[in-house]
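Student: 3D, please:
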Amino acid sequence: MSGINKQKIVESVPQKGFFGHPKGLFTLFFTEFWERFSYYGMRAILVYYMYYEVSKGGLGMEESTALAIMSIYGSLVYMSGIIGGWLADRIFGTQKAIFYGGILIMLGHIVLAVPGNVALFFVSMVLIVLGTGLLKPNVSSVVGDIYATDDDRRDAGFSIFYMGINLGGFLAPLIVGSVMGISFHLGFAFAAIGMFFGLVMFVLTKKKNLGLAGTYVANPLTPDEKKKVFTQIGIGIIIIAILIAVAVPTGYLTIESFINLVAILGIIIPTLYFIVMYRSPKTSAEERSRVIAYIPLFISAVMFWSIQEQGATILANYADKRTQLEFAGMTISPAWFQSLNPLFIIILAPVFAGLWVKLGNRQPSIPKKFALGLLFAGLSFLVILLPAYLGGTDSLVNPLWLVLSYFIVVLGELCLSPVGLSATTKLAPAAFSAQTMSLWFLASAAAQALNAQLVKFYSPETEMVYFGAIGGASIVLSIILFAISPKIQSLMKGVK
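Tutor: Sure thing, here's the model as predicted:
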């Protein structure tokens, strides 16, 4: 850190000014609010843009291909966070990572806002994936920098920050979804404007509000390392460019083969993480036991996120094709359903936090909370198959069924997601603390890589089997996790 320590960073940040929190929280709250507005606004209409006919302003892709691409896109966003974290830690620091990431995201949305073809669409996806990988993990890191380690406001600060994420995620689909019928490109323009506002907010207030937070490079490359790393990156880019130039014309690299490649990486990368952590001489015997305990939790998280993330793919398609959108005298945009998840989180997160505090030592163990998360996730899919069971697959479904499905999966998310973040920090081997947090986010990447394969089996004809099989699998896994939770708890070596 070149003479910059944690205490100096905290002292450089005005410690009062945003609801009793450091002023820097104001900057980070609104930067993340606008970034999430941008991301979730674009995501709410992206799958429709892909499969709507060209005459309706879309790209005219096959529905199954569009759903698979949407899943792979989500997987790559989470994978790219590993690269973004490394670049911030070793090369240019978190503040610059946030700024560069915001620029790339905005450019990606601008490309989408310009009427174009499939090639331009993929250019925009690359820009947004790289930009989100730079911004998303690093803005959270700076939140941690502005508080002293023993600051009692720290957890509340992260809760306020988390609220900014969900407010952006709630408002964006409502606004962008409202203009979807006019033009997809207008909707993407709103997303670009949102990211622009976030960048302006960040640039204008960072110096005054953030002080030294995020300005340092935590583990900078030495001059020799820089030369070696930049050479390797350059060679890697050249090799990838050559492979693409050869594989595309010869037919080896197609959309389908790329989807399969990312799906394989989604499984291989976390598997390698576990092997390296377990076998490392830096990992003690007690830490190895905790790594073993983390494996079933990770698998459960993959199953949960596989269902939860289908809210932007399968359930988005269900909202568009199977749901009665004329309801209570108004016309509902199918994109509006994407606002339900953040809305329910905003309402229920304080309830769950209060519940765990009230239960104290009587609250369920970490594995049992994960099992509850899987149970609710499975039930959310069983609920959505009931309309087809009761009324067939030919008639349109009351939108309240979809609302209920989103509500139930949020109950599961609040049992599993914040608990998983906390458990990851506690179970991580000391030598792999940052990498283990990356591993937690790779559960979402693996889940969406899995979804890219699963969504191929969905159609109105297979609807009941699809929801029933995946929902049932989640519930079975929940029961197994409940049964083995005492064993997992013992392997956690005192972590509760």
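Student: Going by C-alpha atoms from here, please, whenever you check contacts or count neighbours.
Tutor: Will do.
Student: Show the residue spans covered by the helices in the stretch 1-150 of the chain.
Tutor: 6-12, 24-51, 63-87, 93-113, 118-145 (DSSP state H, counting those that start in this stretch).
Student: If you count neighbours, what's buried in the fourth one?
Tutor: Neighbour counts over helix 93-113 (16 or more other C-alpha atoms under 10 Å) mark 93-113 as buried.
Student: how many neighbours does the residue lying closest to Y294 once chain neighbours are set aside have?
Tutor: Closest residue to Y294 apart from its sequence neighbours, by C-alpha to C-alpha, 6 or more residues apart in numbering: L427 at 7.1 Å. L427 has 24 neighbouring residues, counting by other C-alpha atoms under 10 Å.
Student: what sits against L427?
Tutor: E287, R290, V291, Y294, M492, V495 (C-alpha atoms under 8 Å, 6 or more residues apart in numbering).
Student: what about the helices in the stretch 201-350 of the chain?
Tutor: Using DSSP H, counting those that start in this stretch, helices in the stretch 201-350 of the chain cover 223-250, 255-279, 285-308, 314-321, 340-359.
Student: which one of the ones you listed lies closest to A213?
Tutor: Between A213 and the helices of the stretch 201-350 of the chain, the tightest spacing by C-alpha to C-alpha is seen for helix 223-250, at 23.6 Å.
Student: Run through the residues that contact I346.
Tutor: Counting by C-alpha under 8 Å, 6+ apart, I346 has contacts M163, N166, L167.
Student: Now show me the structure for the sequence below, then we'll compare the two:
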Amino acid sequence: MSDINRQKIVDSVPQKGFFGHPKGLFTLFFTEFWERFSYYGMRAILIYYMYYEVSKGGLGIEESTALAIMSIYGSLVYMSGVIGGWLADRVFGTSRALFYGGILIMIGHIVLSLPGDLTMLFISMVFIVIGTGLLKPNVSSVVGDMYAPEDNRRDAGFSIFYMGINLGAFLSPLIVGQVAKTSFHLGFGIAAVGMLLGLIVFVVTKKKNLGLAGSFVPNPLSPAEKKKYSLIVGITVVALAVILGTTIPAGIFTLNVFITLVGIFGITIPTIYFIVMYRSPKTTATERSRILAYIPLFIASVMFWAIQEQGSTILAAYADKRTDLEFAGLTISPAWFQSLNPLFIIVLAPVFAWMWVKLGDRQPTVPKKFALSLFFAGLSFMVILLPAYFGGDNTLVNPLWLVLSYFIVVLGELLLSPVGLSATTKLAPAAFSAQTMSLWFLSSAAAQAINAQIVKFYSAETEMMYFGTIGGVAILLSLILFVISPKIQEFMKGIR
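Tutor: Purely as a prediction, here's the structure:
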């Protein structure tokens, strides 16, 4: 997009109207609030819906299989963001991609709200994965479109927007989790209503508040490219239909095979990204050095998210089966624990932001922050094995142990997530800036793909071994990363 077009977009957006920020921030804040309300509300109860017995309103899937499906689901959501970003850049524009994504998410939740079987579950997941891939990366791009590059309100605007994400993620498990006690399908229905409200906010206020933001297609396909990619997509769809149509009835393409394939893709796609960027003639010697520095940071990110994302799988099952849900005169829904992560982020994010400003040049380097984040991730798993160590695996655990585990991993998240986003923009080769940001999000996809393979080893009998092994590996990696952080810093060539 040329500077002229960029300035034209900025000029088309009312620049005051939402806490001193562009009026469009109101539109995107509440669109994303309701989208996250919808997504996290659904996710808070989905694992229970899968493994609860049919008599309790669930699908009766084996717990280990349900945990693996949840992990694969999360991995595919992050992978689909790469496709969603490409479609916005080349075909739809970010605004339309956002709208189409919201519709698909809502349809997915409506499918879940209807009584059905495993096939209906997978159909809903397809809609939600594609929809989230279209919406999630592009709504942030529209936020950026509203600010001129030199506008010093930009960072504060993203902070307000980020607060909307976490408010939606905080409230939805509390509401949907309570409703799901009556009916899982009613809970999914509320998630669908949440996405509908987000779409209504977007459609009603878009024209007045967003102006031209998100309306441009930055790098539209030429007629020749349209023909080429249409042919590729058509051949791919037909090939997949033939392969699946023959292998599924024959019992060759099973759920376990699919889980394995996603695991392979989760590792190979980022690897290919690194190789292509490093070997590209467009990458300078300095940029190659920074790519080498980025590799251990990426690996640390994968390890961190592999633990953090188990908050919606292993720890969700732990909350349901191992935790005493009668506490302080209240009957707690296990889904409520999913609100802890966004709650702690809302409370602690301003503290961390203040701390980095206060420390200035004395703050830890990026590699050391990553090392500390891994240490906290490992510690969060070490904490959760203590109840079984002291009380055995047959007693119900005080819920405060689970609260403490979520709290500790959030400390790590605030050391890694915003720092990683910032470091990615600084270390990215100029010719691959957007793709490097996609690579950062693929660390979460890789983590979830790995989780799909390892969650099957969790059970009440292996609980201490499971948490201890994964937590111990994370702490060991954090120590290694801390030791080699000066060398990584050298390869970063002046980036702090």
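Student: TM between them?
Tutor: Here the TM-score for the pair of chains, by TM-score structural alignment, normalised by the length of the first structure, is 0.99; 496 aligned residues with a C-alpha RMSD of 0.8 Å.
Student: Can you show me the strands along the stretch 301-450 of the second structure?
Tutor: 326-327, 330-331 (DSSP state E, counting those that start in this stretch).
Student: Just give me the mean distance for the last one relative to the first structure.
Tutor: Read that as strand 330-331 of the second structure. When the first structure is superposed, strand 330-331 of the second structure averages 0.6 Å from its matched positions, counting by mean C-alpha distance after the TM-score superposition for the first structure.
Student: Please produce a ChimeraX select command covering the buried subset of the contacts of L427 of the first structure.
Tutor: Remark: buried members of the contacts of L427 of the first structure, expressed as a ChimeraX selection using 16+ other C-alpha under 10 Å:
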select :287,290,291,294,492
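Student: for the contacts of L427 of the first structure, which one is nearest G234 of the first structure?
Tutor: G234 of the first structure has its nearest neighbour among the contacts of L427 of the first structure in V291, at 34.9 Å by C-alpha to C-alpha.
Student: so where do the helices sit in the stretch 351-496 of the second structure?
Tutor: Going by DSSP H, counting those that start in this stretch, the stretch 351-496 of the second structure shows helices at 366-391, 399-427, 433-454, 463-491.
Student: Can you say which of the ones you listed is nearest to L118 of the second structure?
Tutor: Taking those one by one with C-alpha to C-alpha, helix 433-454 is closest: 18.0 Å.
Student: Which strands or helices does the closest one pack on?
Tutor: With contacts taken as 3 or more C-alpha pairs under 8 Å, 6 or more residues apart in numbering; DSSP states H and E, helix 433-454 of the second structure sits against helix 63-87, helix 255-279, helix 285-308, helix 399-427.
Student: which of the ones you listed sits most buried?
Tutor: The highest mean neighbour count among these, using mean count of other C-alpha atoms under 10 Å, belongs to helix 63-87: a mean of 23.
Student: Which other helices and strands does it contact?
Tutor: Helix 63-87 of the second structure sits against helix 24-51, helix 118-145, helix 255-279, helix 433-454, with contacts defined as 3+ C-alpha pairs under 8 Å, 6+ apart.
Student: how close does the residue nearest to Y294 of the first structure sit to E286 of the first structure?
Tutor: Distance, L427 of the first structure to E286 of the first structure, by C-alpha to C-alpha, to the nearest Å: 10 Å.
Student: Same check on G164 of the first structure?
Tutor: Distance from G164 of the first structure to E286 of the first structure, by C-alpha to C-alpha: 38 Å.
Student: for F304 of the first structure, same thing?
Tutor: Using C-alpha to C-alpha, we find F304 of the first structure at a distance of 28 Å from E286 of the first structure.
Student: No more questions from me, cheers.
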